[in-house]
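Asker: predicted coordinates and the sequence they were generated for:
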Amino acid sequence: MHYLFNSDKGEIFYLKSLNDLSNLDISKLLWLFNDKKLMDEKVLNGDFLGPRKEMITPWSTNAVEITQNMGIEGVLRIEKFYTYQEDTSFDHLLNQKYTVLDENTLNIDKKPEPIQYIDDIDGYNASEGLALSSEEIEYLRQLSKKLNRKLTDSEIFGFSQVNSEHCRHKIFNGVFILDGEEQELSLFQLIRKTSNVNHNRIVSAYSDNVAFIEGPEIKQFTISRPDLPTSFYEKKIKTVISLKAETHNFPTTVEPFNGAATGTGGEIRDRMAGGKGSFPLTGSAVYMTSFTRLEKDRPWEQFSNRRKWLYHDPVELLIKASNGASDFGNKFGQPLINGSVLTFEYFTPDKKYGYDKVI
């Protein structure tokens, strides 16, 4: 079943449910959707802009959860659609144009592709951009022999993810040999050595996905009893401050708003999950991109022509990423209070250097 709710602003809510909704459920939804009205029509023809049906939006996930908390059963998905104008710009990765809204609009009729058994692991690595090393490819070959069968595409792809530098930190934990001499410490050990030598106010470091330092004594405005309606009072508490740095480089490069938003989310998640739990206070954001070429009085940006970007140009990336990081933080009461931007490119006769993948 599906229901359409519209407003005078050209916005349409498309609700998909398992079964018919009762009059009580409809009245709850009208209250929830505020200015929306339930449409009598089940089919709308025209030009509309909405999310790709294969991608459930975070907004829909939140909206469905709200309906569940209101006692409305059977709601599967709620998505926002807009009347499309010819001059409307939109992100083709996330949204698409529709000419009709009906019962099949959000139906996903794609079937999984058949499993592929890979003959040439080296070739598959190159064609799919898995960045497997020669040692990893040889390991997979030996594993295939041990299992007495070819490995599947999903197995090789899965291995490339779980054994990636992002997950394993093979370089940071690796043995370094400089000028033929093996170094005493790995990169990670060098980083950790700073806190061992200068412990200062560190409470905890490198034992969780967040670090803690001693904070000041403050007055906390709190309740007398957490389990009953009760009065508030002030009490002195000794604080511990959580510190977390989160990088979300490639996701932000591909989809700036949500990539940066989930970067903020990962940082908040790790700090709230550390120790006995905490609450977010403030955040900071740092961006490093290639040249924006916004101003003509920057001669260092004019030595080369504007390039064609695989995903997003630096200006679009900075605007959307900044909005995304702030948006997610605001939902948890964590504003971004400072940050920095660095742009860099350097060309030689043989190579081009730049932050094409945003940092």
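Answerer: Received it, and whenever you're ready, just let me know what you need.
Asker: all contacts plus neighbour counts: C-alpha atoms, from now on.
Answerer: Fine.
Asker: can you pull out the helices in the stretch 201-350 of the chain?
Answerer: Secondary structure of the stretch 201-350 of the chain (DSSP state H, counting those that start in this stretch): helices at 249-254, 256-273, 314-331.
Asker: let me know which of those is tucked in deepest.
Answerer: Taking mean count of other Cα atoms under 10 Å as the contact definition, the stretch among the helices of the stretch 201-350 of the chain with the greatest mean neighbour count is helix 256-273, which reaches a mean of 22.
Asker: relative to helix 314-331, how tilted is that helix?
Answerer: Between helix 256-273 and helix 314-331, the angle formed by their directions is 40 degrees, by axes from the mean of the first three to the mean of the last three Cα atoms, to 10 degrees.
Asker: okay, one more to line up with it:
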Amino acid sequence: MPILRYYSKHTWSESHKLRILKQMHQICENISALELEICYHVESTTPIGIDTQQEFLLRWLLKEAQCDVSSLKNKSSFISQSHSCLIEIGPRFNFSTAFSTNCVNICQNVGLNHVNRIESSTRYFIGLNSITSLTEKMKSEIIDLLADRMTECEYTSQNLPINSFNEHLPKSQLPWYHVPILSDGRHALEKVNSELGLAFTEWDIDYYFLLFKEVLKRDPTTVELFDCAQSNSEHSRHWFFRGKMIIDGQEQPDSLIKMIMNTQDHTNTNNTIKFSDNSSAIRGFSYKSIRPQKFNEPSRVQLTATESDLIFTAETHNMPTAVAPFSGATTGTGGRLRYVPLLYGECMEMMRKKAHNKNIWISIDETTDTEQRLIANFIFGILDVNDVEEKDKSYLLNVCEIDAAKPPILQRSLTTP
């Protein structure tokens, strides 16, 4: 079914636009104005008729919280001019974003069961103060400024999906098959290693060739070899650092990681967390922070002495991925399950004990820093006036930069480590 598109200009703050305009000026001094709008791309398996109850409900879900349903338009408000340029940036088509997953789930909960994907793109309408247009080099630099090339791309009239986000993707993939090592020998494994980019070393090829030919006595599938390649990847070889070290035939008393950790026995005691998986922390400093005097009712704020430690992480695979493009080494959910609990385990456990079976409050403070960035601070405390020890205390859950002070963005910031 044709993709529905809705446009809204009631999204971005003036400070956000001014910050982007200032950055664009560094690329092209002839840029004089900037207007922004957001476009929601809605893919559905069945048609959603205009002016129907389903479309009204869809508009109501997508509109800004303080705006009317009519604030969403079926057409863009931007009118092409001779001294202007339109650049639209959105998520790549080949995978659904977390935003889309949440939107589809909400749609299903309210009865819009045929909606299977919703993505949002940002449209930048750039005004120029001269007859000079943007060169291809300038436009490319602006796209680099506005988009993360790993997860986003420019939307153009040539690549914009009409009926489905998948229409520009390959129609078919190479099917799995058996690799004929029993009949063709080691050469078959060398060939598939080259064709599929498995990155097997000569040792790997010898090992897997003997495994399947002499031990398992069967041909492997390409799926199995992919699994072997991933299991043997650098990311999955942490066991190597705790393995036995044999140098010149002599087994060493300590493993590689043990030798590194032993350096702590001969240095200062400044560390508060030592080699907790891939992370450590050193003693920080005391400073003054602004805290409310009361948490169960509106109150004045006051300067409070706070102490924080400094955290460091060390990764040999700090490579961005589509799942975790910015934090890199977290490598998505798996990394969060490994690193976050290990690093903040003691602190989080302390907060859980304090909040156990108690009413708590959560405060979201939105502010703008000196660089005109929108910053959100997430704080929680115990909602119990009889608890003398805790009633004047608060705990910082998260601090992050946000694109706009909108409920969906604040929710993702609160729930995402």
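Answerer: Received it, and whenever you're ready, just let me know what you need. Note that the structure is predicted; figures quoted are calculated from it, not measured.
Asker: let me see the TM-score of these two.
Answerer: The TM-score (TM-score structural alignment, normalised by the length of the first structure) is 0.55; 278 aligned residues with a Cα RMSD of 5.2 Å.
Asker: coming back round to it: can you redo the helices of the stretch 201-350 of the first structure as CSV with distance to residue 20 of the first structure?
Answerer: As requested, the helices of the stretch 201-350 of the first structure are exported to CSV (distance: least, Cα to Cα, whole Å):
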stretch, distance to residue 20 of the first structure
helix 249-254, 39
helix 256-273, 34
helix 314-331, 33
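Asker: please name whichever of these is nearest to residue 65 of the first structure.
Answerer: Proximity of the helices of the stretch 201-350 of the first structure to residue 65 of the first structure was assessed by Cα to Cα; the nearest stretch is helix 314-331, lying at 15.8 Å.
Asker: and the closest one, what other elements does it pack with?
Answerer: Packed against helix 314-331 of the first structure by the contact rule (3 or more Cα pairs under 8 Å, 6 or more residues apart in numbering; DSSP states H and E) you find helix 249-254, helix 256-273, strand 283-289, strand 336-343.
Asker: angle of the last one against helix 314-331?
Answerer: Right, strand 336-343 of the first structure. 160 degrees.
Asker: quick one, strand 336-343 of the first structure and strand 283-289 angle?
Answerer: In this structure, strand 336-343 of the first structure runs at an angle of 10 degrees to strand 283-289, with the same axes, to 10 degrees as the basis.
Asker: what about strand 336-343 of the first structure, distance to the chain center?
Answerer: Averaging C-alpha coordinates over strand 336-343 of the first structure and over its chain gives two centres that are 19 Å apart (Cα atoms, centre = their mean, to the nearest Å).
Asker: give the equivalent position in the second structure for residue 321 of the first structure.
Answerer: Residue pairing (TM-score structural alignment): residue 321 of the first structure is not matched to any residue of the second structure.
Asker: which residues does the nearest residue to residue 287 of the first structure once chain neighbours are set aside contact?
Answerer: Computed as Cα to Cα, 6 or more residues apart in numbering, the closest residue to residue 287 of the first structure that is not its neighbour in sequence is residue 341, at 4.8 Å. Contacts here follow Cα atoms under 8 Å, 6 or more residues apart in numbering; on that basis residue 341 of the first structure touches 286-289.
Asker: at 10 Å what do you get?
Answerer: Neighbouring residues of residue 341 of the first structure by Cα atoms under 10 Å, 6 or more residues apart in numbering: 285-289, 318, 359.
Asker: one more: residue 46 of the first structure?
Answerer: By Cα under 10 Å, 6+ apart, the contact list for residue 46 of the first structure reads 83-84, 98-101.
Asker: among those residues, which two are most distant?
Answerer: Using Cα to Cα, the two most remote members of the contacts of residue 46 of the first structure are 84 and 101, lying 12.8 Å apart.
Asker: so those two - more neighbours on which side?
Answerer: Here residue 84 of the first structure and residue 101 are compared on neighbour count by other Cα atoms under 10 Å; more neighbours surround residue 101, at 20 against 17.
Asker: could you find the closest non-adjacent residue to the more buried one?
Answerer: What sits nearest to residue 101 of the first structure in space, not counting adjacent residues and going by Cα to Cα, 6+ apart, is residue 44, at 5.0 Å.
Asker: ok, now how distant is the one you found from residue 86 of the first structure?
Answerer: Residue 44 of the first structure is 18 Å from residue 86 of the first structure, where distance means Cα to Cα, to the nearest Å.
Asker: what do you get for residue 73 of the first structure?
Answerer: Remark: distance between residue 73 of the first structure and residue 86 of the first structure (Cα to Cα) = 38 Å.
Asker: those two: who's more crowded?
Answerer: In terms of neighbours (other Cα under 10 Å), residue 73 is the more surrounded of residue 73 of the first structure and residue 86; the figures are 17 against 6.
Asker: which ones are touching that one?
Answerer: Contacts for residue 73 of the first structure were tallied using Cα under 10 Å, 6+ apart; they are 17-22, 25, 64, 67.
Asker: nearest to residue 90 of the first structure, of the helices and strands packed on helix 314-331 of the first structure?
Answerer: With distances scored as Cα to Cα, the stretch of these nearest to residue 90 of the first structure is helix 256-273 (12.7 Å).
Asker: and for the closest residue to residue 263 of the first structure other than its chain neighbours, the neighbour number?
Answerer: Counting by Cα to Cα, 6+ apart, the nearest residue to residue 263 of the first structure once its immediate chain neighbours are dropped is residue 248, at 5.3 Å. The number of residues packed near residue 248 of the first structure is 17, by other Cα under 10 Å.
Asker: do you have the strands of the stretch 101-250 of the second structure handy? List them.
Answerer: Secondary structure of the stretch 101-250 of the second structure by DSSP state E, counting those that start in this stretch: the strands cover 115-128, 152-155, 246-247, 250-251.
Asker: and among those, the most buried is which?
Answerer: Ranked by mean neighbour count, the strands of the stretch 101-250 of the second structure are led by strand 115-128 with a mean of 21 (mean count of other Cα under 10 Å).
Asker: residue nearest the middle of the first structure, spatially speaking?
Answerer: Among the residues of the first structure, residue 262 comes closest to the average C-alpha position under Cα atoms, centre = their mean, at 3.0 Å.
Asker: in contact with the equivalent of that one over in the second structure: list those residues for me.
Answerer: Residue correspondence, TM-score structural alignment: residue 262 of the first structure in this structure matches residue 328 in the second structure. Listed by Cα under 10 Å, 6+ apart, the contact set of residue 328 of the second structure reads 315, 317-322, 335.
Asker: just the helices in the stretch 51-200 of the second structure please.
Answerer: Along the stretch 51-200 of the second structure, the segments classed as helices by DSSP H, counting those that start in this stretch run 53-62, 98-109, 136-146, 181-184, 186-196.
Asker: burial measure for residue 205 of the first structure, as a count.
Answerer: 16.
Asker: that one contacts residue 211, doesn't it?
Answerer: Yes. Taking Cα atoms under 10 Å as the definition, residue 205 of the first structure is a contact partner of residue 211 at 4.6 Å.
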